[in-house]
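J.: fold the following and give me the result.
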Amino acid sequence: MNPDQFQKNNMYIETPEGGKNFDDDGRDKRTGTWVTASAHIITAVIGSGVLSLAWAIAQMGWVAGPAVLLAFSFITYFTSTLLADCYRSPDPVHGKRNYTYSEVVRAVLGGRKFQLCGLAQYVNLVGVTIGYTITASISIVAVKRSNCFHKHGHQASCAIQNYPFMILFACIQIVLSQIQNFSKLSWLSIVAAVMSFAYSSIGLGLSIAKVAGGGHVRTSLTGVEVGVDVTGPEKVWRTFQAIGDIAFAYAYSNVLIEIQDTLKSSPPENKVMKRASLIGILTTTMFYMLCGILGYAAFGNDAPGNFLTGFGFYEPFWLIDFANICIAIHLIGAYQVFCQPIFGFVEKWSQGKWTNSQFINGEHALNIPFCGTFYVNFFRVVWRTTYVIITALIAMVFPFFNDFLGLIGSLSFWPLTVYFPIEMYIKQSKMKKYSFTWTWLKILSWACLIVSIIAAAGSIQGLSQSLKKYQPFKAQQ
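T.: Modelled structure (predicted):
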């Protein structure tokens, strides 16, 4: 064993200096760069949320829609820079590493806030994985329906259930979930990031073609019109839900620390993470603005919840098929980005609880031809497989796309993206109470809390309406 590393039951003790192949905490040398971190961020951010942006802007119109989108991008980037400085504490460059978001909160704030953070983070991560299971199945069903219409004509019923495809998605995730940790996911995130650019670009191209082709669509400065498109109460609830959808589209703070923990020690991780966050947010905001604005220009106030489905299932059917396949591939990678922190938390807790259990701590070498040696842990296989199955079952019971995205975004935005980063920054910097900076940071936090509450209310109302019309296990028409 290398003298600079001490490992027992996968629990590490920090050492002053790392060896040639190990970092200062005794773990394997981290190899991540701003490129891999940016890929992780883009994979996490440009997800299924982009598909609902045209609908969200349609609810608020040409003025409020883009303004809300830009506001969320700025807030997300600003608070991500605060959070990046907390990876090491108390000093952001030479302090002790914190491997997860909740560990950062425990190190800086401690006590009850650590427990609340853990609850918020892991509930959000579970919700995102459920949402991605729903979205991936919708995309695969769209491919099947498109091919059905192309083969049998536009008048064919082509009713297809999405449940078999949820099961297929879950089976793929069961295999990929055996990837041991976040540091092994770089290749998957890069593939997923490429896929996200592909389907976003296709959506943009189709929107531009639809706008250029003419045809009258109704748009307005304030979005859907009361008395024409919706009733007064519906306008309010839809606006609230749209805010939640946009919040979901920028959700990645809950995995930021885990991404930062993959970076090399030099240059300092916080500087590299800030650069990666800037690149990631700028890139996604550009795509979001284009997809949202051009999607609204193409469909007007009738913009669908998933703007790719608005182009129909007809011609060019092959291009829309390809876009939907890209979505499914992207979500395969994004699912892993969001579930790895859950896996790590449960496994680390179990290793500490049952240190002598060979079932939980034992690693068994498995030689795979042409792939090398793969280490199998029986607890990891059972636990991760069970998790994937449970999330797939929940997705089958509640297959609601837009309402689900809005609820996840609203519940996670304030605590994980705004509240904890601001509170930790205030604590670490020893900021004077009631100073100018302290005051405006608190105002920002409270304003975002109000936004999260109204977005959650809109999403809950939307879910209740969907449940009234829901017929379980019925094929999509």
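J.: every contact and neighbour count from this point should use C-alpha atoms.
T.: Fine.
J.: what count of nearby residues applies to residue 163?
T.: As a burial measure, the neighbour count of residue 163 was computed by other Cα atoms under 10 Å and equals 22.
J.: what of the one 4 residues further on?
T.: Other residues near residue 167 come to 18 when the count uses other Cα under 10 Å.
J.: that one in helix, strand or coil?
T.: When classified by DSSP: H, G, I helix; E, B strand; the rest coil, residue 167 comes out as helix.
J.: which residue, neighbours along the chain excluded, lies closest to it?
T.: Leaving aside its sequence neighbours, residue 167 sits nearest to residue 392 (Cα to Cα, 6 or more residues apart in numbering; 7.0 Å).
J.: tell me which element the one you found is part of?
T.: Taking DSSP states H and E as the definition, one finds residue 392 inside helix 378-397.
J.: show me what that helix is packed against.
T.: Helix 378-397 sits against helix 111-152, helix 163-176, helix 358-361, with contacts defined as 3 or more Cα pairs under 8 Å, 6 or more residues apart in numbering; DSSP states H and E.
J.: as a markdown table, these with distance to residue 410 would be great.
T.: Formatted as a markdown table, the helices and strands packed on helix 378-397 follow (distance: least, Cα to Cα, whole Å):
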| stretch | distance to residue 410 |
| --- | --- |
| helix 111-152 | 10 |
| helix 163-176 | 25 |
| helix 358-361 | 36 |
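J.: which of these sits most buried?
T.: Greatest average neighbour count among these goes to helix 111-152 (a mean of 20), per mean count of other Cα atoms under 10 Å.
J.: now the angle from that one to helix 163-176?
T.: An angle of 130 degrees separates the directions of helix 111-152 and helix 163-176 when computed by axes from the mean of the first three to the mean of the last three Cα atoms, to 10 degrees.
J.: and the residue nearest to residue 368 when sequence neighbours are not counted, how far is that from residue 176?
T.: Excluding its sequence neighbours, the residue lying closest to residue 368 (Cα to Cα, 6+ apart) is residue 374, at 6.9 Å. Here the distance between residue 374 and residue 176 works out to 13 Å (Cα to Cα, to the nearest Å).
J.: now do the helices in the stretch 151-300 of the chain.
T.: 163-176, 186-212, 232-249, 256-260, 269-299 (DSSP state H, counting those that start in this stretch).
J.: packing partners for the first one?
T.: Packing contacts for helix 163-176, counted by 3+ Cα pairs under 8 Å, 6+ apart, involve helix 111-152, helix 317-353, helix 378-397.
J.: buried set for the last one?
T.: The reference is to helix 378-397. For helix 378-397, burial by neighbour count (16 or more other Cα atoms under 10 Å) applies to 379, 380, 384, 385, 387, 388, 389, 391, 392, 393, 395, 396.
J.: check the second one too.
T.: By neighbour count, and taking 16+ other Cα under 10 Å as the criterion, the buried residues in helix 317-353 are 317, 320-321, 323-344, 347, 351.
J.: tilt between it and helix 378-397?
T.: Taking the same axes, to 10 degrees, one finds helix 317-353 and helix 378-397 inclined to each other by 130 degrees.
J.: distance of the nearest residue to residue 65 once chain neighbours are set aside relative to residue 178?
T.: In space, and not counting its chain neighbours, residue 65 is closest to residue 57: 4.5 Å by Cα to Cα, 6+ apart. Here residue 57 is placed at a distance of 39 Å from residue 178 (Cα to Cα).
J.: another one to check against the first:
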Amino acid sequence: MAGELHNKVTLTRGELETVEHGNSEENSHHHHFDDDGRDKRTGTVLTASAHIITAVIGSGVLSLAWAISQLGWVVGPVVLMLFSFITYFTSTLLADCYRSPDPVSGKRNYTYMGVVRSHLGGFKVQLCGLAQYGNLVGISIGYTITGSISMAAIQRSNCFHRNGHEANCYANNNGFMLIFASFQLILSQIPNFHKLGWLSIVAAVMSFAYSTIGLGLSLAKVAEGNDNFTTTLTGVTVGEDVTGNEKIWKTFQSLGDIAFAYAFSTVLVEIQDTLKSSPPENRTMKRASFIGVATTTTFYMLCGCLGYAAFGNKAPGNFLTGFGFYNPFWLVDIANICIAIHLIGAYQVFCQPIFQFVENKCKSRFPDSTFITKDFILDLSFTSLHINFFRLIWRSAYVVITTVIAMILPFFNDFLGLLGACAFWPLTVYFPIEMHIAQAKIERFSLRWSCLKMLSFTCLAVSLLAAAGSIQGLIKDVGSYKPFQGPPHE
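T.: You can find the predicted model right below:
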């Protein structure tokens, strides 16, 4: 120790300045970059949980009362709990696959496709990309539909308040889709996932707000007591509420709606890639997944069951915009404002992986193109903006295209059910299980291998049934849709 101190004291002034400068540069580099040279990540359990809650408690919660009404008091809550257990279990498997081959010290994989490439490879990488990015585009469309329905519901709520509940208060959703899209045109210029923490926290708060309002309104309606709304152990009654065929198709569709309500695996890897490396990302992600899934399941059980108790077998497809509740109209308005704000943020959480994928591909293919790679700094009096012309044009085009498709397909429940059915098995179940088997080197035909494969096969069967029910519902809705009377299931 004394020798070290003596050496430091006898250094010349120039040598000391050189050492200090070198240490300063090294510390600065360490401060701004991760071990792989990328920008240093700052994500925590709080931000990851906010991202998950923002992604999970979306438009899916609004259809759960309807889904429970199709399944009844016995099967409905059981299915909800099963989906939550499966989602949490597979999310822990996926969290361990973020680094490869070792879940703590292995190489980082920045995207879901990158994780699949490291563990499985081959054509499964393309299959994953098709499932993930196709689903993300679908969610963008679904959130545009739902956000516009919530905005239109505010206009309709005030119309009903002025003119009575029997008034013809149709509001055209297309104008509200354009308003929703205008917000997305601005927010889509946020460069990457790492800059979305504040938006996800705001959106998560909004999701708690409208879920709580829905719970309160449902509880008040149950307390009032209404003999017009009946509930049963098996849900809607054949011969009284629906035909036998309708019962089957709507049961399948409700499975898709519940699956969609738990769809966050599509962005789990990208969320994990925002986390600090200490403590290990997989440990932090498992905690965040538990917090997120436990919180959302609690809200789902309350919203679904209390919504069913309030409306019985006549539960609307969207219990805050289907006008099961008319009063107090201002509280319904607040709930729908919260839904709109939440979905504006959630849209960005699901779009960022698409934006990053396209932009990284273009940068790697055209590294010398200043149009694609260069950021221009615009200094304003209060801040500075980084503008990339390729990002500006491509992301704006994406928002416009998804908005146009949403205008063509304004069907809430069936669309959500189809999205849930298409995404649940491949992204939430199949790939996490296959990668876990490969990473842990689980012996073929062992008990653990057989149980995991059986779980995957069962979820595949459920997804196929849900997809069939949703497609049948979409075909029926398209055939009966009249644009000036509002979309079905609104």
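J.: TM-score for the pair, please.
T.: Once superposed, the chains reach a TM-score of 0.95 (TM-score structural alignment, normalised by the length of the first structure), with 463 aligned residues with a Cα RMSD of 1.6 Å.
J.: neighbour-wise, which of residue 57 and residue 178 of the first structure wins?
T.: Neighbour tally, residue 57 of the first structure and residue 178, criterion other Cα under 10 Å: the higher count belongs to residue 57, 33 against 19.
J.: pretty sure the more buried one contacts residue 293?
T.: Yes: proximity of residue 57 of the first structure to residue 293 meets the contact threshold set by Cα atoms under 8 Å, at 7.3 Å.
J.: shared neighbours of the two, which are they?
T.: Common neighbours of residue 57 of the first structure and residue 293, using Cα atoms under 8 Å, 6 or more residues apart in numbering, are residue 66.
J.: what's the closest non-adjacent residue to the aligned residue in the first structure for residue 125 of the second structure?
T.: Aligning on TM-score structural alignment places residue 125 of the second structure opposite residue 114 in the first structure. For residue 114 of the first structure, the nearest residue in space outside its immediate sequence neighbours is residue 106; the separation is 4.9 Å by Cα to Cα, 6+ apart.
J.: for stretch 66-84 of the second structure, buried residues please.
T.: Neighbour-count burial for stretch 66-84 of the second structure, with 16+ other Cα under 10 Å as criterion, is recorded at 66-73, 76-77, 79-80, 83-84.
J.: and which of those residues is nearest residue 156 of the second structure?
T.: Using Cα to Cα, residue 66 is the member of the buried residues of stretch 66-84 of the second structure that lies nearest residue 156 of the second structure, at 20.9 Å.
J.: let me know the helix or strand that the most centrally placed residue in the second structure is in.
T.: The centre of the second structure sits closest to residue 55, judged by Cα atoms, centre = their mean, with a distance of 2.8 Å. With the criterion set as DSSP H and E, the secondary-structure element containing residue 55 of the second structure is helix 45-56.
J.: packing partners for that helix?
T.: Contacts of helix 45-56 of the second structure with other secondary structure elements, assessed using 3+ Cα pairs under 8 Å, 6+ apart, are made with helix 197-224, helix 268-272, helix 281-311, helix 329-365.
J.: and the helices and strands packed on helix 163-176 of the first structure: which comes nearest residue 359 of the first structure?
T.: Closest approach to residue 359 of the first structure among these (Cα to Cα): helix 378-397, 5.9 Å.
J.: in the second structure, what residues pair with the following helix or strand past that closest one?
T.: Scanning the chain past helix 378-397 of the first structure towards its C-terminal end, the next helix or strand to appear is helix 402-412 (assignment: DSSP H and E). Residues 413-423 of the second structure are the counterpart of helix 402-412 of the first structure, counting by TM-score structural alignment.
J.: circling back: need the helices and strands packed on helix 163-176 of the first structure in CSV with distance to residue 446 of the first structure, can you?
T.: Rendered in CSV, the data for those read as follows (distance: least, Cα to Cα, whole Å):
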stretch, distance to residue 446 of the first structure
helix 111-152, 17
helix 317-353, 27
helix 378-397, 32
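J.: contacts only, for residue 207 of the second structure.
T.: Under the criterion of Cα under 8 Å, 6+ apart, the contact list for residue 207 of the second structure reads 54, 57, 58, 338, 339, 342.
J.: against residue 270 of the second structure, how distant is it?
T.: 21 Å.
J.: same check, this time on residue 354 of the second structure
T.: Per Cα to Cα, residue 354 of the second structure is found 11 Å from residue 270 of the second structure.
J.: and for residue 326 of the second structure?
T.: Between residue 326 of the second structure and residue 270 of the second structure the computed distance is 40 Å (Cα to Cα).
J.: check the mean deviation of the strand or helix carrying residue 470 of the second structure from the first structure.
T.: Assigning secondary structure by DSSP H and E places residue 470 of the second structure in helix 447-480. On superposition with the first structure, the mean distance recorded for helix 447-480 of the second structure (mean Cα distance after the TM-score superposition for the first structure) is 0.4 Å.
J.: which part of the first structure lines up with that helix?
T.: Following TM-score structural alignment, the aligned partner range for helix 447-480 of the second structure in the first structure is 436-469.
J.: burial count for residue 42 of the first structure?
T.: For residue 42 of the first structure, the tally of surrounding residues (other Cα under 10 Å) stands at 28.
J.: aligned partner of it in the second structure?
T.: Using TM-score structural alignment, residue 42 of the first structure pairs with residue 53 in the second structure.
J.: in contact with its match, which residues are there?
T.: For residue 53 of the second structure, the contacting residues are 204, 292, 293, 295, 296, taking Cα under 8 Å, 6+ apart as the criterion.
J.: so which of the residues you listed is the closest to residue 437 of the second structure?
T.: Proximity of these to residue 437 of the second structure, judged by Cα to Cα, is greatest for residue 293, which lies at 23.4 Å.
J.: what about the closest one, how many neighbours?
T.: With other Cα under 10 Å as criterion, residue 293 of the second structure counts 23.
J.: any figure for the gap between it and residue 55 of the second structure?
T.: Going from residue 293 of the second structure to residue 55 of the second structure by Cα to Cα gives 11 Å.
J.: cool, residue 461 of the second structure as well?
T.: 25 Å.
J.: ok, now which ones touch the residue lying closest to residue 350 of the first structure once chain neighbours are set aside?
T.: When the adjacent residues along the chain are set aside, residue 350 of the first structure lies closest to residue 360, with 7.1 Å between them (Cα to Cα, 6+ apart). Contacts were defined as Cα under 8 Å, 6+ apart; by that measure residue 360 of the first structure touches 350, 351, 354, 377, 378, 379, 380.
J.: show me what the first one lines up with in the second structure.
T.: By that I understand residue 350 of the first structure. Taking TM-score structural alignment, residue 350 of the first structure has residue 362 as its aligned residue in the second structure.
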